[in-house]
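K.L.:
Sharing a model prediction with you, sequence too.
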Amino acid sequence: MVMQGGRGDSRVRRLLRAGFTDPKAAAGLLDSPVLSAVRSDGVLIDALGSAADPDLALRGLARLAEAQGDATGGPARLLETVQAAKPLRDRLLAVLGSSEALADHLVRHSDQWRTLAAFETRDLHPGPQEFEAALAGAEDPDALRVAYRGALLTIAARDMTGTTAFAEAAAELADLASATLAAALRIAAGEAPRGAASCRLAVIGMGKCGGRELNYVSDVDVVLVAEPAEGHGEQTALQAATRLAARMMRICSDTTAEGTIWPVDANLRPEGRNGPLVRTLTSHLAYYHRWAKTWEFQALLKARPVAGDPGLGEEYCRAVAPLVWQAAERDNFVPDVQQMRRRVERSIPAAQLERELKLGPGGLRDVEFAVQLLQLVHGRTDPDLRSPTTLTALADLAAGGYVGRQDAAALDASYRFLRTVEHRIQLYRLRRTHLMPEDPAELRRLGRSLGFTSDPVTELTRAWKRHTAVVRRLHEKLFYRPLLDAVAQLEAGQVRLGTEAARQRLEALGYADPAAALRHLKALASGVSRKAAIQRTLLPVLLDRFADSADPDAGLLGFRKVSDALGTTPWYLRLLRDEGAAAENLARVLSAGRLAPDLLLRAPEAVALLGDPEGLRPRPAQALTQEVLAAVGRADRAEQAVAVARGVRRRELFRTAAADIVGAYTPGGTPGHEEQAAALDTVGDALTALNAATVAGALRAATAAGWGDTLPTRFAVIAMGRFGGHEMSYGSDADVLFVHEPRAGEDEQLAARAALAVATELRRLLQLPTSDPPLVIDADLRPEGRSGPLVRTLEGYAAYYRRWALTWESHALLRALPVAGDPGVGERFTRLIDPLRYPEGGLGEEAVREVRRLKARMEAERLPRGADPATHTKLGRGGLSDIEWTVQLLQLRHAWSEPSLRTTRTRPALAAARDAGLLDAEDARVLDEAWVLASRVRNAVMLVRGRPSDTFPSDARELAAVARYLGYEPGAARQQDTGSGGQMLDDYRRTTRRARAVVERLFYEG
């Protein structure tokens, strides 16, 4: 009966204060007959309130009391003991309040609660022998399952009451697993004694079992090795050992009315599930010597004999240990391990990524991979680092100076927290899961189990996010700091590892010339100066980025050159130290190719742009032009003026390239096509603006040099091609036309001579030798091409176009756009050419055929000899020319009636044609995708090689750097990889092949 009135309300309030979420139901349960003996026990209510889930603990206690039969003394005996014995009360209620599965087990085996009352201080930290003794009476599989759950119950009780911490609980779980495997093997051998007598079988624990850091619920990874017993043949022994091992695994894995223990997973064996379940030691070693992959040696780091023949198990571990500690000498060792970690992350469903405690970013695997990588690299020469247990290995790394003590302490704390959270989640239903729950009630129980009591859900979430952030940050950094610390001390002889060991580490990181890299590191970080101290804090982050790039050597060399140039400048190292983004951005820029580092080394002060969030945004075109014109106006000579203009261009070219490399134009993670296209448009606009400003500056200098302020004609520069389309790449020439209009009252011949002199001087100034990427002025698209006058008047252009204009000239004029000089002349030129490029009624059929013939002839004649037509970005199949001519033909035919087509830009024209129904959405998408990809490849090649090209590089490192710019993971462009330059080139061919099919249909047939 539930009490009514004030007394009942008081009780409900007390239950609420104790942590019950449904106090009325709890009060009703306390008043039930089965719990009547303890309904008023305030001590019990307080004890229930200490449980992770008081409601769950109370329900479990009621169920357990109901299950007590006369043979066990009935409910009264249980409740009397619980009331009288605080240790039992704390243990039992802690288990009942955290594990529904163990409550179910106690209800089924209602006398096992007594084990929680029985264990003494000497039993608080049992090892393998104690667990083997606990399981010794199990003579059949079901008895083993019951005994296993009973032992698990005691581990959980110690864990949930704080008697043991995470590390001890994980070790006990691993020891219990070892004892369980031994018991299962004993039962299997008892079922087939003759077979068991013919072989020696050793069970090698792997993974968390081998490392003595097992979860509550986990597959138990094993490798099985066998040898014939004396007097028996190898084949017979292997067959018997295989049957014995398979039966042992089934005993542990099968599910019966008593549940299951855990799956035994032998897939870490040689050849995985395709290989024999059991091998001899000789067969194991032959496989590891010849066929094993990097990850298999990483797995063997945790190998430990856990059951079966102990002598054979030890022999196996002694034999494979040297192979483990030589693994870091394998080709591509570090990239292989890093790639494996990335593959694990990519395998997580997107909906689960943020909840993954184990595999997600900042999760347990980040800690384990980082620690194992450090062990495998440094453990070759330092045997103290060879522990299979993650936290022990981390402590050893810190003690040896391979990891900073603060970093190690932070990583230790975060790993313990995340593993404890994982344990608590699994303990509830004894299910294998690594996902943070979403249900508020489950989060509340989880938070309370970790000691968060005032606002469990909020406190838990905050702590979880904090620890994952710590793990991710340190995971990114950990592999590189120990190397730097060693190198920094080499001169003083204070480091245990010599130059050869440091060289090997650099080689493992991917440096092709580790001796040179070592010299750079010593020059940067040796000594006791403040500069060296700051470098020692910076270089781990930079080395991380360099090692993750296509050319680590170039990145490190570039950093040394920049540091040599700016090292004495007070703000330089302070900027890199205090603005984390600046150091990381600098590392990425220096290791991405030649163009950006070359620009930076000619103007090292541009490093300042990398630390300012606004620094990587492109400047407005008008502001750039004003800056250039003002600087030119202050110069004494034309050559000095153009040098100033080039200086501005150099700085802006670096700003654009750096922003492009670090992804400033595509914030928010991995960009899709629309984001990549928008970034490409931003680059095109920025390059067009800075080149237009440079041309404007050269025009001002050329005018002032010969004519001062008295030029007898108005002069304008008309951009053509990619310049006019705002689609310039890093290596594009500037196609232009020069046009002038004599001032009123001026002699026309004098005006013509002045205009020619200005155009000629402008070209001369921009062609002066320079170490910067040149801005080539190309005026060959003018009437009559190279044979025609360099400059014409507006009237001259009008007369020519009226009488002589050819279809190709109308075609070329589609991109004409005034960019410098007299704006009125530019505007009048635009009005003049509009009827040619947007002809009323569209192109006639003969003109359309002419355009097609021109395109076909260009394809046949202009593709460079030896170039692959499938991968040439400009003239190849489905490349830029294909798509642009297709779009421009649509403009020539329809822009007279469809004003939205009157644009100099390819992508807006393509979108306008789609919106006007001139091509369907899918064709437009295919063409846009190919145009963006080919344009990005051109930019990538220029960034990587420092010179323009329309073909993919043949050099493996350059090809890898292009792949990185395009968003492929490290290794995706290595020729030796099956998915290789492979994957990038296949994607390019597939994309452009689809585009070519559309071009064939729309351009040549439509």
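P.N.:
Okay, I see it. Values in this document were obtained by computation on a predicted structure and should not be read as measured data.
K.L.:
From now on I want contacts and neighbour counts done on CA atoms only, so please keep to that.
P.N.:
OK.
K.L.:
So which residues of the stretch 151-300 of the chain form strands?
P.N.:
199-205, 220-228, 264-265, 278-279 (DSSP state E, counting those that start in this stretch).
K.L.:
let me redo that: the chain
P.N.:
199-205, 220-228, 264-265, 278-279, 304-308, 713-719, 734-742, 777-778, 791-793, 817-821 (DSSP state E).
K.L.:
thinking again about what came up before, hey, which of the strands of the stretch 151-300 of the chain is tucked in deepest?
P.N.:
Each of the strands of the stretch 151-300 of the chain was scored by mean neighbour count; the highest is strand 199-205, a mean of 27, by mean count of other C-alpha atoms under 10 Å.
K.L.:
roughly how far out does it sit from the chain middle?
P.N.:
39 Å (C-alpha atoms, centre = their mean, to the nearest Å).
K.L.:
so it versus strand 304-308, what angle?
P.N.:
Here strand 199-205 runs at an angle of 140 degrees relative to strand 304-308 (axes from the mean of the first three to the mean of the last three C-alpha atoms, to 10 degrees).
K.L.:
ok so, going back, can I get the strands of the chain in JSON lines with distance to Glu234?
P.N.:
Below are the strands of the chain laid out as JSON lines (distance: least, C-alpha to C-alpha, whole Å):
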{"stretch": "strand 199-205", "distance to Glu234": "8"}
{"stretch": "strand 220-228", "distance to Glu234": "5"}
{"stretch": "strand 264-265", "distance to Glu234": "24"}
{"stretch": "strand 278-279", "distance to Glu234": "10"}
{"stretch": "strand 304-308", "distance to Glu234": "18"}
{"stretch": "strand 713-719", "distance to Glu234": "83"}
{"stretch": "strand 734-742", "distance to Glu234": "78"}
{"stretch": "strand 777-778", "distance to Glu234": "81"}
{"stretch": "strand 791-793", "distance to Glu234": "93"}
{"stretch": "strand 817-821", "distance to Glu234": "84"}
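K.L.:
take a look at this one as well, against the first:
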Amino acid sequence: MADEVESADADRARLAVVAASNALGDFLRAHPEFEPALTEDEDAGHARVREASPFELNAAWKANLLRIAAADLTGATDLKDTSAALSRLADAVLVRGLELARADCPGETRLAVIAMGKTGAEELNYVSDVDVVFVAEGNLDLATRQAARMIQILGPATWPVDAGLRPEGRHGALVRTIESYEAYLKDWARTWEFQALLKARPAAGDLQLGLDWLASVQPFIWGAADRPGVVADIRDMRRKVAESVPAAERRFEIKLGPGGLRDIEFAVQLLQLVHGRGDAALRVRSTLEALDVLVAGGYLARRDGEDLADTYVFLRTVEHRVQLQRLLRTHRVPDGGEPLHHLARTLGYTTDEGFLAAWRAHATTARRLHEKLLYKPLLDAVTRVPTNELRLTETEAASRLAVLGFADPASALTHMKKLTEGVSRTATVQRALLPVVLHELADSPEPDRGLLAYRQVSDKLGSTPWYLRLLRDGGPAAVRLARLLGTSRYFTSLLLHVPQSLRYLSDNADLKPRPRETLAMGMLQAAARHGEATAAIGAVRAIRRRELIRIAAADLLELLDDQGVGLALSDLTDAVLQAALDIASRGIADAPPISVIGMGRLGGRETGFGSDADVVFLHAGETDAERTAARKIVEAVRTLLGAPTADPPLVLDLDLRPEGKGGAIAPSLAAYRRYYADRARLWERQALLRARPVAGDAALSEAWRMIADEVRYRPGGLSEPERVEFRRVKARVDSERLPRGADPNGHTKLGRGGLVDIEWAAQLLQLEHGEDASLHTTRTVPALAAATAAGYLDRADFEALRDAWEFVSRVRNDMTLARGVPRDDLPRSGPELAALAQTLGFGEDTERFLNQYRRLTRLAHDAAHRIVYGD
């Protein structure tokens, strides 16, 4: 009975091999004496190799291929087992080849054969080069002759033996000592050579010497990621490999082309090199094993790891089947005909189309995940973390935190322990992320506060599936989050209430401010879902908070310039006012048309993070009932937007309305017209230069605009008494409005060369040349630019005013972002000044920052003085 089963197994194995491989089938028919090899065990197969003469080596090798292919094709082994069996066969071949070479080149010397590439990783193909390097001790000439003879013997009989991965490639010495390897790796090796060493292992010869060599090169392998540009080097190498395949052949290539095996291998090896510096568990040779430990260590999402492993197994299996057909080294899928039919059948597909569809799907997965992993910014961030900071004991961590700049290392260590304690997936991923987070925080102005905020965000979102996945895989999200939390109390306070908004950090497109129309529509739709006014405005203010987070992040990450910040914040305020006006008008009987006019920085679309909203409300009502209704609506808008809630208030300032604080809270358009025709002073005309409709009734807004244009853009410029009045008021502003004790050279708003200086210069030019329509803008820098283009302003003065306006605006915004509350005066010294300088890109050089500020504002003040006073 046992003989019958064994015979049946042999028949099944023979049929499977003959069906899959023309070459092995031909060999079996020519040498039926090798048919027992189909079912023999590995020891017997290797014994054939160990006992083979040079003339018998080829047959012994093919007999072993028969054995391995039979187990593979009948399903007795999987891909991993098959590749490992082929690699063990390669080891046996190398051992026998070295024995034969020593017989031809007798003498005593220590020589180790190091398997590299797929052989070293135990991932060998049926037909492949066997990559090796040689290390020796003693008689190097003899060792070189033995190594060269081994290559000569094995190449024609088995796999080609390729020593091209040795130092200096084919131009370098075939055999080197350990010391020679170390010297080369220290001074000359390129990134791809460290990448190749990931798979190295002793395979034949003096195995102890091989192990000594392997131990000596380990520090070089795992220190490679400390070298500048290592990530870029690997990316560039992958690009060159893909481009080496002719364009016409790429779609048939399963190894080198896009979506091929190299996409997976390069991504995995880069992750190993970068993260393996601090995590010894990642120091494995095979791709599938590396995927397992990367997932287990939290460096790779489970789903991504599974998808990559499935795709890798599929592509390698296709590669095996293609090579088995004729025992030729190929990585090309046939483009049609019987070769493609044969391949599809051996893979278990009933149709060519079924196989091709599966291949396309796997190739797409390989390419997608390759791009995701090889180009994720977290890799670049990890390489900036010194190796000695990646894995520290508690004592070492406390000491290192102090060196990094944490003022309270004990508290920081407590936060770290809370984030990483336990064996949960969350703790595992945090252990992988924290070195990057800490290193990024160390470069921020407030690392202690940033780490506390990071823990608070993690406590809120740690159990949310997308949170850590976003930080690990979401582009620059982790690095950006750490930088923002350590830089801005304003951003942090906003984010802690809606931590879900950190999703914006993964993609620059998500940090692009939304247009006013989009915001207004979203707010109106959100408000419409709530019948009660408080709930409706709550929905609007929640949208405002999320948009403030977006704009603050974009500003701090330098994705928006100062003009862009002002426009974005102004658009946001416009949309909020429109929604609030709509909510406040609900159910109000006799409500007349109402328009909201933005003044000051809002009107100029130059709103800052700490700005109030200067506005004037107008209505078109004529009856007492309409006036009463308008007043109720305005008061409701102020109350709704200013009420204390978890969302930041929008404070409305109505002091620029006709008659100021003593005037009607919502004047009619007719009263507004009368006031500006009869009683408005020059500074009130001047204020209209920065006024524009921001919300409310379109027809009423247009009627207001016609009145305003007649007042602010009068032809003929200012009369001499008006110029005197303008200068008098400016002098009073300079002397009286600066807060007591404030440094006139360090106040961003009212100081010399500050925002008011520049704005008044622009406004005087607009008042003097009101008939020129090119100056009809509410924005400061465009007004100055138009005046320069029209010849009213010297270009050097324009550049001085523009540069100061942009720099001072950024300083003012960054002070608010850093502290979380508005501030106009520069810190005079100490940590706040240092933090501001750092945020603005001056590092720790506060003196250089102050010199830059003083230089720009001095030039702007001089230019503004010439414009206002004519000297």
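P.N.:
Happy to help now that I have it. A quick note: this is a predicted structure, and the numbers were derived from the prediction, not measured.
K.L.:
Tell me how they score on TM after superposing.
P.N.:
The pair, once superposed, lands on a TM-score of 0.59 when counted by TM-score structural alignment, normalised by the length of structure 2; 557 aligned residues with a C-alpha RMSD of 3.7 Å.
K.L.:
Kindly list the longest helix within structure 1.
P.N.:
Determined from DSSP state H, the single longest helix within structure 1 is helix 673-707.
K.L.:
now for it, which elements pack on it?
P.N.:
helix 621-634, helix 638-662, helix 748-766, strand 817-821, helix 921-945 (3 or more C-alpha pairs under 8 Å, 6 or more residues apart in numbering; DSSP states H and E).
K.L.:
If I take it and helix 921-945, what angle do their directions form?
P.N.:
60 degrees.
K.L.:
Could I get the buried residue list for helix 673-707 of structure 1?
P.N.:
676-677, 679-705 (16 or more other C-alpha atoms under 10 Å).
K.L.:
for stretch 604-613 of structure 1, same thing?
P.N.:
Buried positions in stretch 604-613 of structure 1, judged by neighbour count with 16+ other C-alpha under 10 Å: 604-607, 609-611.
K.L.:
just stretch 553-570 of structure 1 next, same as before
P.N.:
Residues of stretch 553-570 of structure 1 classed as buried under the neighbour-count rule (16+ other C-alpha under 10 Å) are 553-563, 566-567.
K.L.:
which of the residues you listed lies closest to Leu478 of structure 1?
P.N.:
Leu556 (18.2 Å; C-alpha to C-alpha).
K.L.:
Spit out the contact partners of the aligned partner of the closest one in structure 2.
P.N.:
Aligned counterpart of Leu556 of structure 1 in structure 2: Leu451 (TM-score structural alignment). Contacts of Leu451 of structure 2 were listed using C-alpha atoms under 8 Å, 6 or more residues apart in numbering, and they are 412, 415, 438, 441, 482, 485-486.
K.L.:
Please identify which of the residues you listed is nearest to Ala242 of structure 2.
P.N.:
Closest to Ala242 of structure 2, out of all of the contacts of Leu451 of structure 2 and judged by C-alpha to C-alpha, is Ala482, at 35.3 Å.
K.L.:
most surrounded residue in the contacts of Leu451 of structure 2?
P.N.:
Leu441 (29 neighbours; other C-alpha atoms under 10 Å).
K.L.:
List the contacts of it.
P.N.:
Taking C-alpha under 8 Å, 6+ apart, we find Leu441 of structure 2 in contact with 447, 450-451, 482-483, 485-486.
K.L.:
Just send these back as CSV, with distance to Lys512 of structure 2 too.
P.N.:
Below are those laid out as CSV (distance: C-alpha to C-alpha, whole Å):
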residue, distance to Lys512 of structure 2
Pro447, 27
Gly450, 24
Leu451, 26
Ala482, 20
Arg483, 18
Leu485, 20
Gly486, 22
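K.L.:
Sweet, I'm off.
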